[in-house]
Structures are given as structure tokens and as C-alpha cells.
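Undergrad: Here is a sequence with its predicted model. Questions after.
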Amino acid sequence: MTLAAPHPGAHGGPLAARLAGVRSSPVRDLLALVDRPGVISFAGGLPAPELFDVEGLRAAYAEVLTGPAARRNLQYAPTEGDPALRAAVAARMTGRGLPTTTEQLLVTTGSQQALTLVAAALLDPGAVVAVEEPTYLAALQVFQLAGASVVPVASDADGVDPDDLARVLAEHRPALVYLVPTFANPTGRTLPEERRRAVVELTARHGTWVVEDDPYGELRYDGAPVPAMAAQPGADEHVLHLGSFSKTGAPGLRLGWLRAPERLLRPMTVAKQAADLHTSTVDQAAGAAYLASADLDAHVARLCAVYRSRRDAMLAALPSTLPPGSTWTRPEGGMFVWARLPGGVDTAALLPAALAADVAYVPGASFFCGEPDHATLRLSFTTHTEDEIAAGTARLAVVLRG
């Protein structure tokens, strides 16, 4: 049989339609632009690299790559995850007030993959997802890629508004509600416990799944911890909880987990098999060894002490950085301050001038699924020292205050 020659200049067919409405992440785009000496970037939600426990992680990798277990740790592994790692994560979550068993956990390649698996398992094309407005932009990408219709729920200084959620549940019948209730990305807000209970009760009544994304929960600098949504009465059968080692350990490990009702673990496991078979065996083994030998509580306490000081430096600088009439959040933890400038300012239009001044931020419009507020921006305070924050905000003041 003779095969026809390709048409001259042909470059393959069109892209899948599901990609048509998925916007590139401005944070990822900015990372490429600001990766040059001298730039002070408040754009990426990056942990401080000088605080990584390199020695502890090196020892963990050496342990799992030494002796008879070394070859097993380089082999294929169960999709559900390393049993020792799952047990360690379950114990830590239980200790933090969310009773968890190994059987409720699926190890994922970062919590971002957990979100992708949730979308694959629970959302058909055209399904409705309700999100707090504004919300984590990579979650919007996941839902758009799944072909879902994303609708906003109003929020205020305390996070998502249960009254507006009740309206959205009645009008749109979403299959899933997605929230970052503790030190939210991008706003830094924390949902009070009474609102968490209201969200759990409302969604249980409507038979709606809830995804509680919790990458920042251990990074608390002030105030008392708020029990997880998944720990609220009535949450057991419909609230999924996503966690990550990225903010307390190192994001390069790509270790996350999904806590879900046991009836969901099987379909989630099938979705993960189709995605990547399993998360890196050696990284999981090293994670388990690290949790068994290191004092993670002491490490997190050190992170919180440093990040608290950096948050305070950012908050102290903002009155002289932002124009008069600006407002901003005062997060009790996490990585982000959310600000709004007065008048009809478009922070995206100001970004080129900021980059020319060797400072960066994320314009806020990308965090909205509905009508964007162009006068908003997100600032991350964890990556830089107090002196660098002072220098970066001084550069930003020249741009934002004219």
C-alpha cells in the first residue's frame, strides 16, 4: 500500500476544542519574565528556598537509596501511594484535628494533580462548578479544561458569602463547590468556622460536592486555628480535602494528597492510573523517611517565624506603597496580600512599568471567573527578606503612586 505524502506545509490538525477557553497562567508567564538578576518579584507564591531543609531531605533520599530497599524504591509502585507515606500523612492530619485513615488518602503528584483528578472523576462536560470570587487561577484552568461552566459566588472580608452560595446552589445546581478557606489564594482571607458549617450544611442539603483546597493551613502566624471544613459535622460523605508538601517541605518534590470518602477513592485511583500510573516512587519513599525522622513541627515553626516577619514588613510598607484610598487584606497566615487601588486603575496596564523598574506583582483580573476587578493585585511576601521587601515596595510605589 502506498501512503500519500503529507501536504506541503501541513502542521497537523487543530487543537482540541477543550483548550480554546483555557487561559495561560499569568503567574507562570511572569516567572519566565522576572527570572533575571535584580528583579524583586512579589508575583509567584514561592516558598523561601533558603528555608528548605536540604540536609534533612538529602538524608532521607540517601536512606531510601541505600540497602536492599533501594531497588524497590526505584520500581513501579501502587497507584494509591506509598503505604508508609499515607500512614504518616493520615497521622499528621489527625493530629491537626481532621481524623483521617490511610484508606481515605490517595497520594498525588502535587495537590494540583489532585484537583485535576477530582475534575476528571466528578465533572462531565457542561457541569457547573461554583467558586469563591476571586479564586485560585490554576483551579479555574482545571475546570475550564474539563469543559465545566464556572460560576462565581460573592465574597467579603471573611471569605465566601453563605447567603450568595445558597442562591447559586438553587439557581445553578453546581456539581461541585471549590474553596480555599484557609489563607485563601489570592486574598489571604480565612473563612470563619460558622461559615464553614453553613457551607457544609448547604451543600449537603443540595447533594453537592465540596473541594477544600488546603495548601497553606499550617502556615499560621496569628490567631487560633480554624477546624477544617472536612472536620465539620456532616462533611464526611461530600467534602474532599486537598493537601500538599509544597509549602511546608519543598514544591519540587511534587507530593500532594487527596482525602476523600472511601467510595470515591476507587474512581479517583482509576483516574490517576490513566494520568500517570503513580507518583514518583522514590520521592514518596523519601517523603515517608523524612516524616519519620525529621521534626516537621519544628521546621514549620521556623517557617512561620520567618514568614510572619516578612508579612509584617509587607503590611508596614503598603501605606506608603499604594495610592491613598487603597485597601488591602491582613492575612493571619499563608503567602498573600490582596490589594485594591482606588478609581479606574487597571493594574495589568501598570505591570510593564513595574517590570521596567525591576519589581513584579500579579494583576488581579485573572483570579475572577465573572466580571473582573481590574484595580486589584496580588502580592506574595514569603520569598524575599525584609530588606528586599522594603526595596521592592519602594520601587512599586514609584509606579503605583505616579
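TA: Everything's here; your move.
Undergrad: okay, CA-based contacts and neighbour counts for the rest of this
TA: Fine.
Undergrad: the helices in this protein, which residues?
TA: With DSSP state H, the ranges of helices along the chain come out as 26-33, 54-64, 69-72, 83-95, 110-122, 137-145, 162-172, 193-206, 262-276, 281-293, 296-321, 347-356, 386-400.
Undergrad: Mind giving me the packing neighbours of the last one?
TA: Put plainly, it is helix 386-400. Here helix 386-400 touches strand 40-41, helix 296-321, helix 347-356, strand 359-360, going by 3 or more CA pairs under 8 Å, 6 or more residues apart in numbering; DSSP states H and E.
Undergrad: try this one side by side with the last:
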Amino acid sequence: MAQLAASLRDELKRYSPGEKLPASRALVARYRVSPVTVTRALAQLATEGLVITRPGSGAYRAEPHAARPPERGDTSWQEITLSAEASFEHVPRGVDAGAVVATLAAPPPGVIEFSGGYLPAALRPERALAAALARAGRRPGAWERPPLAGIDELRAWFAREIGGPGGAVAASEVLVTAGGQSALSAALRALAPPGSAVLVESPTYPGLLAIARAAGLRTVPVPVDRDGVRPELLQRALAASGARVFVCQPLFQNPTGAVLSADRRPAILRAAREAGAFVVEDDFARRLAHADAGPLPPTLAAGDRDGTVVHVCSLTKVTSPSMRVGAIAARGPAFQRLAAIQIVDSFFVPRPLQEAALELVGAPAWERHQRAVAAELRLRREAMAAALARDPHTARAARPRHLPSGGYHLWLPLPDGTDEPALAAAALRAGVAIAPGRPYFPAEPGSPHIRLSFAPPAGVAEIDEGVRRLGAALAAGATPRGA
């Protein structure tokens, strides 16, 4: 396969961008190899960004990336930020996985799951995953030790995904990680000394708060509105707390679904640079955009020259809970520290899993799967919103203010005085699992909320039934009278 890929790589020089390559049958005859070998070679070129495969049409030479290497700024500021540890008050370290377990554990039989964060089996690319894993296991060296930072081809694929067509991120600036949670944990421990403050969006992902507590960090909230975090509040929080790390989800934020607006993006980076702080960009939902999302904004990392942004992403959400392959992109001393922490923690991500990920993203089925997920998530979002509006109890007490065009959940404000744990317990008795809003806040919340996920249910009919059960729980007195 490697020899055929090298030959095709050389042959591509004779084709113009967008020009179609010979059909697979012609390549089989010319090079006297099997159809499987041709498919794998084309998949390899696709992961390198040299070829685009179109199901039912064939393979085409891709548009060339910018020939000039991206500009790199001065990362020397990181040496101060990573080393100048002030004397912080002791912060008790506590490992509380309760809020995380609530989204990971399967509900009891017969209970509809509105609390989870993964696709149902019918939406996972299980056939493509199985085929990718089988091919990966036969790759030469598949069971040998991988490079500590990850397989070069997979690092290059992540670099293109993160940096965009301008090549803002180099493969040498990417670490392959065991999923997004592992990457976030490594980032906080690498960038923030124990006892220090770390700024987080409010509300935010409970798994991030659990990581911070386990590392002995003080979480300081920065409020989020429909356009993402507010830059003026971020500036104040940086100055007041002395924090040198801010963790955010600029795209389809969990749980609000907010997208950081175009005018706020440079302001956020400017505030961080002026404070000598890192921005940890948790880009968990980029591959969960809905079919009506339109063009997505580039990553914050794509516009960063000075190593301010540490980017985290993963393949897990859009594939399977067990495809725990992700990436961290960073540069300068921060990259070296992150690489060292990963080695100490886990040595490396198992090579067969990395090879399987590489096979998956290079296969024609990958683009088909992403289109199918985008269409289905839009359908489910609309179905849940319609069901909430239709049921008299949820229409009165649990209506979303914002329908996101990406992600897998709705964030619902509840009437003041609602007892979230009581509502969650009543909903579970009625046969539907929901996520109370309190665990999403690093400090006292201003009002009660719940988060409903439309990804885990089996289909639209189950979403409708789950909302009906939630309405029954609300009718049973889980909200204040008159709400």
C-alpha cells in the first residue's frame, strides 16, 4: 500500500486541482494490485489532504494548501506564565465524578435518555468503524509502539482540521490524545499551578469543573450570553483573579449552544494576550453542526500566532464513546510541557486505535457519515422543540430561549423556585432521565435550568414520548404553583 501511495503521490503532480484521477479499476490494472490496496492508498492520500474522494464519482486532486508556512509569533511570554507561580492559598483537591457519571451511565431499562452526550447506535458509523479497525490491524507495524506524540499522518490530519486551509497549525504542533476529556485534564495540569484560579464560562461543562477540582484549582466564572463570553467581563476576571488560563467552548457551547460572535473573537484573544494568559479552546462540537448551520467560523487557533490558544478536539462525539482519539494543538514551551505530561500519564495512545482513526477519516464513508449526522441532529432538534411547545406543561414551564444550530442539547430555563433535583427525580419516576442545571455552574446560579439532550434517544417518536413524560413530571408538582 505504501509503495502505491508513493506512486500516486508522484503522479498527482501531473493533474490540475479538481481534476479527476483514473478510476479504481484502471489503477488496479495499471499497478497490478488488489482493489483493497487501491482504496487504502487513496484513503492515505485523502488524509494527507492531497486527494478528495466523492462517493459514486471517484477521486480528485485536492486544492493545494498555502505553500508558504504560516507565520509564527513570539512564544517567549509562555516561559513567564508557565514558571512565575505566585503564592496561592491552599485549595482542597476533591475528585467528584458524580456530574460526569450522570452523563456517561446508561439509564435503567425503559427510561428515555435525555441526559447523555453520545449518539445512539443507529447514528454511529459502526460498519465503517469495524472496517477501519480491521484494516488498521493489518497495517505494517500496527501493533508496534507508536511515536509518543502520535502517528505522523494522524497528527497532520488533525493539524489541517484545526488550522484550516491556510495551514495555521503544523503537524509538529499536535499531540494525539485519548479523547477530549484526557486532553482537557492534561491542559489544566500543564498550564495552571495547583491553588491558582482558572477562568471558565458560566454555565459550563461539568466535566471541566470536575477536572479543575481534582487538580486543586479555583474556578472563576465568566458569564456567557447568546454571543458567547463577554470580553469586558473576561478582562475584569483576569485582572481580579490573576488567572492565567481561560477555558472556553466558542462553538455550540455546552450547555447554552452559544457561538462566540465574530466581533468578540479578536477581543477575547487580545484580553488573554494582554494578561499573559492561555485560552484553552475546547472545540468539542465542530463535527456536530446541524444541516442548517451554514459555514462555521474558523477555530481560535487558526487566528493565533503567539501560542495563546491551546486547542482541544476529539473524534469521540461524532463516532462512538469508545473511539477515544483526540488532539491538543499548542506551540512553544506549552507544547513541550503538554507532551511531557502525556508521556508521564499514559505513555501514548494505543497504535491500533490511532490507525483505525486514520483509516476512518480517510474513507469515503467518513463524509457520508458526517452529512447523515448533520441532517439527523437538525431533525431531532426541531422535533424536541416542537414537542416542548406542544405539551401544555413544558410549553408553560420549560421552553428554550435559543435553538442552537449545532451540538446535541437544549438549555431550558425553569420558573424561579423550581427544585431541580426534585424535578429530575420526578422525571426519572415518569421514565425520562434529564440533567439538572446546577452542576453546570461553577458558582451559585442565577436561576434554575435543565439540559435536555436529543442525541441519545432512538428516534423522533422516543423524543416525543420523553417530552410527554417530562410534562407529566412537571404536572405532578415539580415546579412552583402558578408557573
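TA: Received, thanks. What you see is a predicted model, and the numbers here were worked out from it, not measured in a lab.
Undergrad: Now the TM-score, please.
TA: The TM-score (TM-score structural alignment, normalised by the length of the first structure) is 0.89; 381 aligned residues with a CA RMSD of 2.0 Å.
Undergrad: picking up where we left off before, adding distance to Tyr221 of the first structure and mean neighbour count, write the helices of the first structure out as TSV.
TA: Conversion of the helices of the first structure to TSV gives the following (distance: least, CA to CA, whole Å; neighbours: other CA atoms under 10 Å):
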stretch	distance to Tyr221 of the first structure	mean neighbour count
helix 26-33	25	14
helix 54-64	24	17
helix 69-72	39	14
helix 83-95	19	18
helix 110-122	23	22
helix 137-145	25	21
helix 162-172	26	16
helix 193-206	18	18
helix 262-276	33	16
helix 281-293	23	21
helix 296-321	6	18
helix 347-356	29	17
helix 386-400	16	19
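Undergrad: circling back to that earlier point, can I get the helices and strands packed on helix 386-400 of the first structure in TSV including distance to Gly249 of the first structure?
TA: Putting these into TSV (distance: least, CA to CA, whole Å) gives the following:
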stretch	distance to Gly249 of the first structure
strand 40-41	21
helix 296-321	9
helix 347-356	30
strand 359-360	25
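Undergrad: what do we get in the second structure for Val211 of the first structure?
TA: Val211 of the first structure maps onto Val280 in the second structure when the alignment is built from TM-score structural alignment.
Undergrad: how much space between its match and Arg236 of the second structure?
TA: Using CA to CA, to the nearest Å, one obtains 18 Å as the distance from Val280 of the second structure to Arg236 of the second structure.
Undergrad: just Leu8 of the second structure next, same as before
TA: For Leu8 of the second structure, the distance to Arg236 of the second structure (CA to CA) stands at 55 Å.
Undergrad: ok, now Arg124 of the second structure?
TA: Relative to Arg236 of the second structure, Arg124 of the second structure is positioned 43 Å away (CA to CA).
Undergrad: With Gly466 of the second structure instead?
TA: Relative to Arg236 of the second structure, Gly466 of the second structure is positioned 42 Å away (criterion: CA to CA).
Undergrad: and if you look at Ala214 of the second structure?
TA: Following CA to CA, the distance that separates Ala214 of the second structure from Arg236 of the second structure is 26 Å.
Undergrad: And Thr39 of the second structure, by the same measure?
TA: Going from Thr39 of the second structure to Arg236 of the second structure by CA to CA gives 54 Å.
Undergrad: swap in Ala106 of the second structure?
TA: In this structure, Ala106 of the second structure lies at 41 Å from Arg236 of the second structure, with CA to CA as the measure.
Undergrad: do Tyr118 of the second structure as well
TA: 36 Å.
Undergrad: Nice, that's everything, thank you.
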